[in-house]
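> Mind folding the following:
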Amino acid sequence: MNSNTLLIPLLLFGSVACQADYSSIQSNNKQDDSKLKAKITRTEFGIAHVTAHDLRSLAFGSGYAQAQDHACVLADSYLRVRGERAKYLGADLHRAGDNRHVMSDYLFKIADIHQQAKLAFPHLSEDTQAAAEGFAAGFNLYLAEVEEGKASLEPTCQGQNWVQPITAIDVLANIAAAGSGASLGQFATAILQAHPGQANEWLPSAAKPVSLTAPLAAVPSADTLVTQGSNAWAIGGALSDDGKGLLMANPHFPMTGQMRFWAYHANIPGQLDVMGASLLGFPAAVNIGFNRNIAWSHTYSASTQSVIYRLTLDATDPLKYVVDGETKQIAVKDVSIEVLSDSGEIYRLHKPVYKAEGGMLVEIPKVLEWSEQHAYVLKNTNINSFAAIDHWLALNKAQTLAEFQQTFKDHNGLMFNNVIYTDKDGQTFYIDAANVPDLPPIALQYLNDNAQAKQYFAKFRVPVLPGDSAAYYYQQSVPYEAKPKLTRTDYVQNANDSYWLANASAPIAKVSPLYGQHSVLQSRRTRHSLAKVSHPVGADNKFSADEVATILLSNTALITPIIDDVIAACKQGWQRKTITIDEQSIALAPSCAALQKWDGHFNQTSIAAHLVREFVARVNDREDFEVSFDARDPVNTPRNIRIDEALFKELAIAGEIIRHAGFTLEASLGELQFFEQHGQRFAWQGNMNVEGGLNVFATQNRLDQTIFAPVATPSVTTPYNNRPLWSGLSQRGYELHFGSSWMMVVDFEQTGVKAQGLLTYSQSQHPDAENSNDQTRHYSEQNKLVTLPFKAADIATTQISTTVIKQ
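Below you'll find the predicted structure:
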């Protein structure tokens, strides 16, 4: 579409990027004389290859192409970060009285991310401004085509008045929101409840009498976002079959919502040529990917990016506090949101919010209370951090390890990520690049010595420190030189435990406790990852790319020796016994017989894999083994399951769980485990965390913060105590919502870089798109990665369509 046909429809929206009410930045938003122009080539499975002459046009193309695939999710994300859901959608999300939209809007208004993005924008780099402006223009172009009838939206948002053109500020704020999402989610209710009063004064009040769907006291507590995860390997020349680097990327992320990945190839001839996948809404750059010389992936860091400070209040005024003898004022601001009522009227709600020392006050009843003596303030390094675009662009452009490392000295924009890197020279590199507060020595000592501080840190994974002395306050994030990192030629890896064992042969020395625990029991997934990456499977005792891909998709698990030992005990007599639980006698023979049919995998055809899952979920790694954890042998301990009646009681309960859910013990995993999308149910292979596999999925998805987030079917309860199952097993089976998303293996061959990959939930959320379920079906039916067309000849061979957009 040319600029003339674009002009009139955009004016109808009345709020395009160059016309939005951001007068303070309009001069910076003006485009230069060059035209926005991008070529979007779609190859097999809808992968978008965007070519442009400059960064602004590249972002223009990526914004347009993402809107083709995910316009509704993106529109909702921008509505959310502006704090306007209740204005257009009313107070509630799922049911009357849940007040989810009210809570969401207040969180973003209190965090003030959108306003801070607006204030910061004129001072950001030209690259960040160009990327944000270009992406917004591309998104808006697609909406204009929808208005003209030349394109369509998904049914979930078609015709909705909240689907609106966006600005560069929206793009920037949405990225910042992703970086601070974990902290906002964990402390959502604590942020809302902070108030010097002792009753319900924290609740919002209406400007005039208002009839909402339910009292605002029903604002719920947000769940801690605990499902984040990922695996990544970087295999160096010492262990690869050709002496060059190998990368395995396996981020575990939501299968729906605003944190889905999107497969993408970015090309500015002579400047940038990189391919991989990015989170929705990220402009221009690739988040996890490769270029001709390097490849990298990310995992979610075990670190914390937040600190809570205990303020000592002035005895005469609960809105004043004392630091080093100086009295300071707690800032009070009236924050309002608009709410659509059942009658269609818009009402404004008001609420005072409180800030101090650059953070938000929080209150947790009976734990961190705003009393006459103390109040608590939450500070987070990612809120109002707008360095992400610059940092990822620098990663994309790097061609050597030295250049890659330099990006961490120049930028601190990777928010919550570990980074795993390799290159064509066979080097590997690990760094926890999360934006971690650089606590002063006195604060670290307090955290180590004070009993209550240690208790809070164990409970919240966030330190609670004295706020009455400036000596305890951090002034910056941990600099590059002090971040945990490791360079090797054999391998580095991470599976969401801390930095300690990036390489089991070269443990990283202990650093700040805010980076996670050191010398402690590792997760089953980490131990399985370390066992696999340190022992090549080839006859040459080296790894090939195909062997790495096979390991990723083999769906084996650390817990296999446990089952082998239990089967041996069954054969030695336990299978003839019964277990009595609550006066019910349960024969062990059926469970023992089913276990013997398990093939050691979690594939669709694996018999009794569900029984194995429910059983090993009940095994305690700290108590149920003959050999306990030993920090000197962290990969192989604990080991040797203790064979006794208590263990077989857990097996009996696992069998009863399966029967209670309505399944047989000898069913195949494919009968129970599935992913459902666009009305189609796909049988699904893969592990869960508890088994210690790599290709991991889960039934819960607490990271999908969109209004479209599917509600998981309630799990059955455990017989004998009526508690919901950790696995989420319901009478429908294992209904998956989270897990392996963008899977990728990269190899630097003599002829150039070669990559395989797959987006398990497919490229497009538009139900009418050809690419809405194709990769999903491929994974379900073939369990293989596909070749990624990076070279020009491969793109030409697999090309499906080419679109040129300009403005």
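> hey, let's count contacts and neighbours off CA atoms from now on
Will do.
> which parts of stretch 534-550 are buried?
Neighbour-count burial for stretch 534-550 flags 534, 536, 542-545, 548-549 (criterion: 16 or more other C-alpha atoms under 10 Å).
> swap that for stretch 743-752, please
For stretch 743-752, a neighbour-count test (16+ other C-alpha under 10 Å) marks 743-749 as buried.
> Closest one of these to residue 782?
Closest to residue 782 out of the buried residues of stretch 743-752 is residue 743 (14.3 Å), distances taken as C-alpha to C-alpha.
> Wasn't that closest one part of a strand?
Yes. Checked against DSSP: H, G, I helix; E, B strand; the rest coil, residue 743 lies within a strand.
> Thought residue 758 was touching it, still the case?
Yes. Using C-alpha atoms under 8 Å, residue 743 makes contact with residue 758 at a distance of 5.3 Å.
> which residues are in contact with both of those two?
Residues touching both residue 743 and residue 758 (C-alpha atoms under 8 Å, 6 or more residues apart in numbering): residue 785.
> Does anything pack onto the longest helix that the chain contains? Which helices or strands?
Secondary structure assigned by DSSP state H gives helix 55-81 as the longest helix of the chain. Applying 3 or more C-alpha pairs under 8 Å, 6 or more residues apart in numbering; DSSP states H and E, one finds that helix 55-81 contacts strand 37-43, strand 48-52, helix 100-111, helix 126-148, helix 168-186, strand 261-268.
> The structure of the following sequence is requested for comparison with the preceding one:
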Amino acid sequence: MLLGAAPPSQAAPDRGPIAKIRYSEYGIPHIIAKDYRGLGYGYGYASASDNLCTLAETYVTVNAQRSRFFGPDAPAESGITTANNSLNSDLHFQRIKSEKIIRDYFKSASRNVRDLARGFAEGYNRLLRSDKVSDPECAGADWLRPITERDVFRYVYAVALLSGSGALIDETVGAQPPSGTSAKAETESGPDALVNAVQGIQGAQGSDHSNGSNAIAIGSRGAKSANSVLLANPHFPWQGALRFWQSHLTIPGELNVSGASLAGLPVIAIGHNADVAWSHTVSTAANLGLFRVETVPGSPTKYLVDGEPQSMTREKVSVQVRKDDGSIGTVTRTLWSTEYGPVVNGVSGVSLPWGESAHVLRDANARNFRLLDAWLGLGKSSSVQDIRSTLSSTLGIPWTNTVAVDGTGSSLYSGIEVVPHVTDEKAEECSTDLGAEVFSGTGVSILDGSRASCDWGTDPSAPEPGLLGPDDLPTLIRKDYTANANNAPWLANPAEPLTNYPRVVGPVGGPLSLRAQQALHTVQRRLDGTDGLPGTGFTSKRLRGVLFADKSRAAELTEDDVRDLCAALPHGQAPSGEGPVDARAACRALERWEGDYRLDSRGSLLFSRFVTRLSSVPGGPWRVPFDPAQPLTTPNTLAVDRTEVQTAFGDAIRDLSAADVPVNGRLGDNQYVTRGGEQIPIHGAPHELGVLNVITPTWTDDGNTDVVHGSSFIQVVEFDGRKAPQAHSLLAYSQSADPNSPHYADQTELYSAGTWVQERFTEREIRSSPELRVVTLSGRGGADR
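Next up is the predicted model:
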């Protein structure tokens, strides 16, 4: 028996990891092994088979070698870094390597996680040795190399830092003390600029290219003919280090879980087992904070804490760089840090000068080595209470909420994640003048680092100092539903608002994005039977249909307003930045448009450009502002008599005209992704349109170009009392980034057509796949079969 264990008396010497991979339709692997090392081995081999070049470049990034292979001025990898160039990226990751953080990670992780990482590296390297590199992106490249389990942990750690120090790479590696010994700090930027900058790095409300998600968990009181149904719908990049990859992982008697994760994470991050299904959504929590420290006069690399001078840590970091002539040189930079964390020189272009004071960053995930253990625990859960217990005991989820259902009909929303222990009282007592306004607007603290009492607090239930304990983080379990679309926790279900959590987690009573409004309206109307569809309650089919209806909340809110706007235009002429424009055809197009972003919709592209232009209207385009007493219906009513609103409409018309796109152009003709030279039309719309199925193309002078971001791995799981859950899924960009793979565009074509893949979870389902292909891997180099 391949995966069976011999009796102790007959135990054989270690033959290395063993795994069996059974592929079903669309290249979905069902990986089975007798232990975690074997499971990681199969995962590493299979994920590299589909996305070798993407993974290989990721390992170049986290090993601080981009400048060596691509040059210091080459773009940084845009998924796991925000660096302006490869040199800054390398300095950041070399600092992590120099501080031996990954060594600590390796020591802190559980044995199961270490075995997964070791096996993953062995499987990845096995694929390299197999001479099966078909992707021209890296075939024969000098940066394609074997990896170790440390490389696996480096990538996992980079994922954990995404919403913290990973979002301020240029600002940390670029921070240098002022020249001279008596330099004074320049005037700090105003709070409004800094609030906007911090909101930009948080991205919690799902702006166009930020990571986001929808998750809807329907319990037994909201499900029709079932116990529960879950929609998982993350919005992530379509290329690069944050690509999702789908798999089914089994260790008999230990683990049996199906779903997807980022391709370099050998676990299931979003998925289901036989008893529970869960997803994650990017949260509103501030996972980082700043401290302002007073420097010692004449010595800007020393700072005061309770009046006592402390020396900053000075670290020389060196990276190899490729010169213009092809030779390899070295760049060395001195980086500075304090007991709180590294010094920063600003936030996203807003300067925080270093002089009489300096600002330093503390990342709540800097010692979070628990991420993979948390996801393994979720995969073994049997109820939403188990999920909550795992989230609490590991406190390893770095920057997301969790939304889940179980087979008994309970739904869960949980905001248990890694959050700084900054209570509202601590912020009130310790915020700097600038920090008080930034904290109110964003939840990101700027505390007085000159007082030791202003450091982050400690909770005995947290696994490390400085973090809020799970009891201080919001959780809701209900039988009707819970949902999140990157909105603050308070409206996970409007029937039971959550209010007892600190500002650092998110605002209480704050406005919802139009997408979050759409999610909650969609659920409630279905439960009430007021959505124009037959009956009430959700089935898997109905929940899938709701997502792909591609309805726009922005269109629903403004339908009458646009009609009034058109009626108010003199002689059908709209103002624009380049003079009046004939708006009559545009008005007719919007009058006939049904407010959706399906492939055949006409007028949707015009409306999308209009909403984009409206975002620049000073003070916003609405007559009725947001009212926390009516969070699902405000703001509303376009101020159609304002010149700025009318000009936004005229400019939108000119945008389409310049791109040679008709105002009633068909969406599918003008929004697509290119695969193998073929354009595959893509339905959906950008976040700001209030469409659940987020799709983000790039608008240029030629109109929409290829889709780069949006709905990625989508899964709907239904528990209906059968022995096994019924799951349907789609990986919008398909399993493989290799243009020579048969799974480079197959699911993308399904996504375009609105067709779902019915998952195979049970042994009977897997074995009955008409496309079943089996690969057996022996760690001692046995032939693949």
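> Overlay them and tell me the TM-score.
TM-score for the superposed chains, counting by TM-score structural alignment, normalised by the length of structure 2: 0.87, backed by 720 aligned residues with a C-alpha RMSD of 2.5 Å.
> ok, for the aligned partner of residue 52 of structure 2 in structure 1, nearest residue in space, not its chain neighbours?
Correspondence of residue 52 of structure 2 to structure 1, assessed by TM-score structural alignment: residue 71. Nearest residue to residue 71 of structure 1 in three dimensions, chain neighbours excluded: residue 153, at 6.7 Å (C-alpha to C-alpha, 6 or more residues apart in numbering).
> Let me see the contact set for the one you found.
By C-alpha under 8 Å, 6+ apart, the neighbours of residue 153 of structure 1 are 71-72, 146, 766.
> what about the longest helix of structure 1, how far off from structure 2?
The superposed helix 55-81 of structure 1 is, by mean C-alpha distance after the TM-score superposition for structure 1, a mean 0.8 Å from where its aligned residues fall in structure 2.
> can you give me the strands in the stretch 501-650 of structure 2?
Applying DSSP state E, counting those that start in this stretch to the stretch 501-650 of structure 2 gives strands spanning 573-574, 581-582, 622-624, 636-638.
> okay, those strands, which one's buried deepest?
Ranked by mean neighbour count, these are led by strand 573-574 with a mean of 21 (mean count of other C-alpha atoms under 10 Å).
> name the helices or strands packed onto that one?
Using 3+ C-alpha pairs under 8 Å, 6+ apart, strand 573-574 of structure 2 is in contact with strand 581-582, helix 643-658.
> okay if I get those as TSV plus distance to residue 219 of structure 2?
Shown next, in TSV, are these (distance: least, C-alpha to C-alpha, whole Å):
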stretch	distance to residue 219 of structure 2
strand 581-582	51
helix 643-658	42
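> Nearest approach to residue 334 of structure 2 belongs to which of the ones you listed?
Residue 334 of structure 2 sits nearest to helix 643-658 of all these, at 46.9 Å, using C-alpha to C-alpha.
> right, and the helix or strand after that closest one?
Once helix 643-658 of structure 2 ends, the next helix or strand along the chain (criterion: DSSP states H and E) is helix 667-670.
> for that next one, packing partners?
strand 678-681, strand 703-711.
> make it 10 Å
helix 604-614, strand 678-681, strand 703-711 (3 or more C-alpha pairs under 10 Å, 6 or more residues apart in numbering; DSSP states H and E).
> In JSON lines, list these along with mean neighbour count.
Formatted as JSON lines, these follow (neighbours: other C-alpha atoms under 10 Å):
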{"stretch": "helix 604-614", "mean neighbour count": "22"}
{"stretch": "strand 678-681", "mean neighbour count": "17"}
{"stretch": "strand 703-711", "mean neighbour count": "21"}
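> Mind checking the ones you listed for the one nearest to residue 689 of structure 2?
Among these, helix 604-614 sits nearest to residue 689 of structure 2 (C-alpha to C-alpha), with 6.8 Å.
> With structure 1 overlaid, how far apart is the closest one on average?
Mean deviation for helix 604-614 of structure 2: 1.8 Å (mean C-alpha distance after the TM-score superposition for structure 1).
> Understood, closing this out.
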